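A.B. asks: next comes the sequence, and after it the predicted model I'd like to discuss.
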Amino acid sequence: MTEYLIIIEKAESNYAAYCSDLPGVIATGATRKETLELMNEAIEFHLEGLKAQSITIPEPTTTAASVGVSI
């Protein structure tokens, strides 16, 4: 199983997500859980389309880290 990092952002009334390794793949939902589910579906759909067109599926390269700061 390949894992892609997604970024989830809280908006005023919903959540939005995107995947840096798969440009154009986005999802929005009312909750974080719904957004994760929709993003999973969007990634699977995108990868199926790439396969159908015989386009190489990009390897995940994006990583993330958190840093602590004093404020």
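C.D. replies: Looks like it came in fine.
A.B. asks: can we go C-alpha only for contacts and neighbour counts from here?
C.D. replies: Will do.
A.B. asks: quick one, strands of the chain?
C.D. replies: Along the chain, counting by DSSP state E, strands occupy 7-10, 15-18, 26-29.
A.B. asks: what residues does the first one touch?
C.D. replies: Spelled out, that is strand 7-10. 15-19, 32 (CA atoms under 8 Å, 6 or more residues apart in numbering).
A.B. asks: dropping in the other structure now:
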Amino acid sequence: MKYLVVIEETKTGFSSYSPDMDGCVATGRTKREVEKNMKEAMEFHLEGLRLEHQETPKPHSYSSYVEVMA
């Protein structure tokens, strides 16, 4: 499955989260590192849900850009 991941630049690198997976977050010094760490965090999160016999969250978020006058 594909999940939306939001990546934000911070003072020390990058942070990420997925609106579709509550509490699943990751950080990294580079974009590549945060993406790798988030993928691993999401896989770990989903495995934990499976082990606890909980439902796997379905992807429901999407992204869009809106142009406004600034």
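C.D. replies: That came through fine. Note that the structure is predicted; figures quoted are calculated from it, not measured.
A.B. asks: need the TM-score between these chains.
C.D. replies: Comparison of the two superposed chains (TM-score structural alignment, normalised by the length of the second structure) gives a TM-score of 0.94, and 70 aligned residues with a CA RMSD of 0.8 Å.
A.B. asks: now render the strands of the first structure as TSV, adding distance to residue 40 of the first structure and mean neighbour count.
C.D. replies: Below are the strands of the first structure laid out as TSV (distance: least, CA to CA, whole Å; neighbours: other CA atoms under 10 Å):
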stretch	distance to residue 40 of the first structure	mean neighbour count
strand 7-10	12	15
strand 15-18	10	20
strand 26-29	9	20
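A.B. asks: any chance of these in a markdown table, plus distance to residue 69 of the first structure?
C.D. replies: Output for the strands of the first structure, formatted as a markdown table (distance: least, CA to CA, whole Å):
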| stretch | distance to residue 69 of the first structure |
| --- | --- |
| strand 7-10 | 20 |
| strand 15-18 | 25 |
| strand 26-29 | 29 |
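A.B. asks: so which of the ones you listed comes closest to residue 46 of the first structure?
C.D. replies: strand 26-29 (10.4 Å; CA to CA).
A.B. asks: how far off centre is that closest one?
C.D. replies: Mean-position distance between strand 26-29 of the first structure and its chain equals 9 Å (CA atoms, centre = their mean, to the nearest Å).
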